[in-house]
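Engineer: Sequence and predicted model, in that order:
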Amino acid sequence: MKSIFFDCNDQLGPVWEQVLRPDDPPIDVNMTPFKKEELPLVIAGYDIAIDDHSYMPTDLVERCKQLKHIVFLGTGAASYMNIAELKERGITVHIIKGYGDVAVAEHTMALLFACARDIARMDREVRGGSWAPKEGMQLQGKTVGLIGLGGIGGEFARMAAGIGMNVIAYNRTPKPELGIKQVDIEALLKTSDVVSLHLTLGDETRGFLGAERIALMKHGAILVNTARGALVDEQALIQALKSGIIRHAGLDVFHSEPLDAKSELAQLPNVTLSSHAAFRTLEASQTLLRRAIDIVKSIKG
């Protein structure tokens, strides 16, 4: 079967070369940027496409008559394509789990520290000639509520406990074996000084933090999202940031990516942004790309 990694980039290219093995199947690599509407031209004639976070709208994909498999580099394929519609058209979407749990948890912690101490805002102000120290939130002894206790949530729970935070969690399926106090979502939102999102995105979780749930949050709490932007009602989040219900938000993911510089989120001073980079470490990328190649090897037809 003919395969292509159609949206490789300068960062992943060298890593791809590192993880290739002599017995791997031939996989073409495209490193030339293209417009979204050019997608059918790029993957025309291929049976398998490896996707590093490019949008794959159904109306474009269905023009690729030979395509049968998409290997998405990560777990959030639902943010970039309609998996059910593609399945109806005979295209199977493969995702990759667990490759970067530590990397994402570390990035979550980095965003939390940046939010708690207003680091990004002070950096901007100092570079602009203003010297205005900000009062931060001390995290030791504060309660962090994790929404989702998968691999990333579990790693972040370990890190948060390590700096002296009180960890509680909500998970749709109870996990008593983790030894973490689990509560209902209303109790978590009302009592947490920090709320960190670690849910997968699906029909049941899209818009999980809507206006009603955000209104339940402890006044002055911090929100960190390194999961998926669509888990949160963006307009409700913006209003909560303006009103002070949410003291500060640390966001790595957004409804539409890349985030428009004119977006209201990008204008608010109490938001710290990163460019969907939580999983981007050399170690995680090596594991991710190696597993993608192994999936391609395993596909028989």
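Structural biologist: Noted; the coordinates are in hand. Numbering: from 1, shown residues only.
Engineer: Please make it C-alpha for all contacts and neighbour counts, starting now.
Structural biologist: Fine.
Engineer: element containing A110, please.
Structural biologist: If you go by DSSP states H and E, A110 is part of helix 101-117.
Engineer: Provide a list of residues in contact with the residue nearest to the spatial centre of the chain.
Structural biologist: Nearest residue to the geometric centre of the chain (Cα atoms, centre = their mean): A227, 3.7 Å. Taking Cα atoms under 8 Å, 6 or more residues apart in numbering, we find A227 in contact with L197, H198, L199, T200, D252, V253.
Engineer: distance of it from F34?
Structural biologist: A227 is 26 Å from F34, where distance means Cα to Cα, to the nearest Å.
Engineer: From W131, how far out is V19?
Structural biologist: 47 Å.
Engineer: put this beside the first:
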Amino acid sequence: MTAAAASPPVTTLITTPTFARHSPEPWEILASAGAGPLRPYEDTALSHTELLARIGTADALIVGMDTVTAEVIDAAGRLKVIAKHGVGVDTIDLAAARARGIPVVCAPGSNSRAVAEYTFGLVLSAFRGITTAHRQVMAGEWPKVFGPELAGRTLGVIGFGRIGRLLAGYALAFGMTVLAHDPYVTDTPGAERVDLDDLLARADVVSLHLPADPATGPLLSRARLAAMKPGALLVNAARGGLVDEEALAALLRDGHLGGAALDAFAHEPLPADSPLRTAPRVLLTSHMAACTPEANRAMGVLVAEDVVRVLAGDPPLRPAT
């Protein structure tokens, strides 16, 4: 008799370079369950081509902003679970995963405070010209940049989940009035619940906190951006697909909008020819709102725990589907 062939080792393909960057605990959870990573920590995310090439030998997949298409899922013959190292799963083809019976998990609430704090920082910096003054001082100048106070201004929050509620609390502490639009939420403590058109017409600051839907196009189309209150500031630390970026750049140039502070873009990294790069009154950062050590640890631990559960045959604690 011949001995049965040994089963291949369980492997976890990790595409996001920020996984467990600030805590060894997520790595230890995977390793202790025998689900050690197929790909060790690297400084750049996998390309789509490399993801397709590597997915065939993975039992689990942990992704960041990678697009997990039906093509990727079809190429994953051994895949048992997909984990989003974060919250939004709009870059994962959930229908294709369901068709294959592959659970998709995420880390709800893990980065809410980090994103809310960062978003409010964008508001403060954009209103008071903090980064503009920094650049000028570094260039040898000594400017006096004037910007409005927040007290008495109106913040419009589109998407009133965990992040939107935290942001509303910060705004109230600064003396702002808060409007909230979220068709799935009826309870908006501290905020007036309004429809989208009313929010856009009244808000001095509009902040986005919801997933994008590629099938419907940008939520803030050219028409909706044009319907914003003249001189208003747009803040987006959610998803780039929510905003018509060309229209936004045009409305900044013609002076209709007072500014834009963006941490998320339709294409990342931001292309060299993006019209936002040359638009006036913009503050652009590199999708880093969730980048705190606390959030990094929490995201890693939550997804590692669910990966291990699913690989052991148990239902996930935090399913996205």
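Structural biologist: The structure has been received and is ready for your questions. What you see is a predicted model, and the numbers here were worked out from it, not measured in a lab.
Engineer: List the TM-score for the superposed pair.
Structural biologist: The TM-score (TM-score structural alignment, normalised by the length of the first structure) is 0.90; 299 aligned residues with a Cα RMSD of 2.3 Å.
Engineer: Where in the second structure does whichever helix or strand comes after the helix holding A110 of the first structure align, residue-wise?
Structural biologist: As assigned by DSSP H and E, the chain's next helix or strand after helix 101-117 of the first structure is helix 119-127. The alignment of helix 119-127 of the first structure onto the second structure (TM-score structural alignment) spans residues 130-138.
Engineer: Could you do stretch 158-171 of the first structure as well?
Structural biologist: Here stretch 158-171 of the first structure aligns to the second structure at residues 169-182, judged by TM-score structural alignment.
Engineer: what's the distance between the matching stretch and the middle of its chain?
Structural biologist: Relative to the centre of its chain, stretch 169-182 of the second structure is centred 21 Å away, using Cα atoms, centre = their mean, to the nearest Å.
Engineer: Over to stretch 276-284 of the second structure?
Structural biologist: 20 Å.
Engineer: just to revisit the earlier point, what residue of the second structure takes the place of the residue nearest to the centre of the first structure?
Structural biologist: By TM-score structural alignment, A227 of the first structure lines up with A238.
Engineer: Please report how far its match lies from G88 of the second structure.
Structural biologist: Taking Cα to Cα, one finds A238 of the second structure at 9 Å from G88 of the second structure.
Engineer: Give me the common contacts of these two.
Structural biologist: P211.
Engineer: what's around the aligned partner of D254 of the second structure in the first structure, how many residues?
Structural biologist: The pairwise alignment with the first structure assigns D254 of the second structure to S243, based on TM-score structural alignment. When counting by other Cα atoms under 10 Å, one arrives at 12 neighbours for S243 of the first structure.
Engineer: Also G229 of the first structure?
Structural biologist: When neighbours are defined as other Cα under 10 Å, G229 of the first structure has 22 of them.
Engineer: OK, contacts around it?
Structural biologist: With Cα under 8 Å, 6+ apart, G229 of the first structure has these contacts: V253, F254, H255, S256.
Engineer: Disregarding flanking residues, what is the spatial nearest neighbour of it?
Structural biologist: F254 (3.9 Å; Cα to Cα, 6 or more residues apart in numbering).
Engineer: A114 of the first structure now?
Structural biologist: A120 (6.5 Å).
Engineer: same thing with D233 of the first structure?
Structural biologist: G210 (5.0 Å).
Engineer: Just tell me what the one you found corresponds to in the second structure.
Structural biologist: Match for G210 of the first structure (TM-score structural alignment): S221.
Engineer: Can you give the contact residues for the biggest helix by length in the second structure?
Structural biologist: In the second structure, assigned by DSSP state H, the helix with the most residues is helix 293-311. Contacts of helix 293-311 of the second structure with the rest of the structure, by Cα under 8 Å, 6+ apart, involve 18-23, 25-27, 29-30, 33, 35, 59-60, 62, 80-86, 105-107, 110-111, 114, 290, 315-318.
Engineer: Quick one, which of those residues are buried?
Structural biologist: The neighbour count (16 or more other Cα atoms under 10 Å) marks 18-20, 22-23, 26-27, 29-30, 33, 35, 59-60, 62, 80-86, 105-107, 110-111, 114, 290, 316-318 as buried among these.
Engineer: Strands of the stretch 101-250 of the first structure, start to end?
Structural biologist: 143-147, 166-170, 181-182, 194-197, 221-225, 246-251 (DSSP state E, counting those that start in this stretch).
Engineer: Could you dump those strands into a markdown table and include mean neighbour count and distance to K262 of the first structure?
Structural biologist: Listed next are the strands of the stretch 101-250 of the first structure as a markdown table, based on neighbours: other Cα atoms under 10 Å; distance: least, Cα to Cα, whole Å:
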| stretch | mean neighbour count | distance to K262 of the first structure |
| --- | --- | --- |
| strand 143-147 | 25 | 29 |
| strand 166-170 | 23 | 34 |
| strand 181-182 | 18 | 39 |
| strand 194-197 | 26 | 25 |
| strand 221-225 | 25 | 20 |
| strand 246-251 | 26 | 16 |
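Engineer: Could you export these as a markdown table, including distance to S3 of the first structure?
Structural biologist: Output for the strands of the stretch 101-250 of the first structure, formatted as a markdown table (distance: least, Cα to Cα, whole Å):
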| stretch | distance to S3 of the first structure |
| --- | --- |
| strand 143-147 | 37 |
| strand 166-170 | 40 |
| strand 181-182 | 44 |
| strand 194-197 | 34 |
| strand 221-225 | 33 |
| strand 246-251 | 34 |
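Engineer: before we move on, the earlier item: how big is the offset of the match of helix 119-127 of the first structure relative to the first structure?
Structural biologist: Compared with the first structure after fitting, stretch 130-138 of the second structure deviates on average by 2.4 Å (mean Cα distance after the TM-score superposition for the first structure).
Engineer: List the buried residues for that stretch?
Structural biologist: For stretch 130-138 of the second structure, burial by neighbour count (16+ other Cα under 10 Å) applies to T132, A133.
Engineer: Same question for stretch 167-174 of the second structure.
Structural biologist: L167, A168, G169, A171, L172.
Engineer: do stretch 209-223 of the first structure as well
Structural biologist: Those buried within stretch 209-223 of the first structure under the rule 16+ other Cα under 10 Å are 209-211, 214-223.
Engineer: Identify the farthest-apart pair in those.
Structural biologist: Pairwise distances across those (Cα to Cα) peak at 17.3 Å, for the pair G210 and G220.
Engineer: before we move on, back to that, in helices, which of the buried residues of stretch 209-223 of the first structure fall?
Structural biologist: A211, I214, A215.
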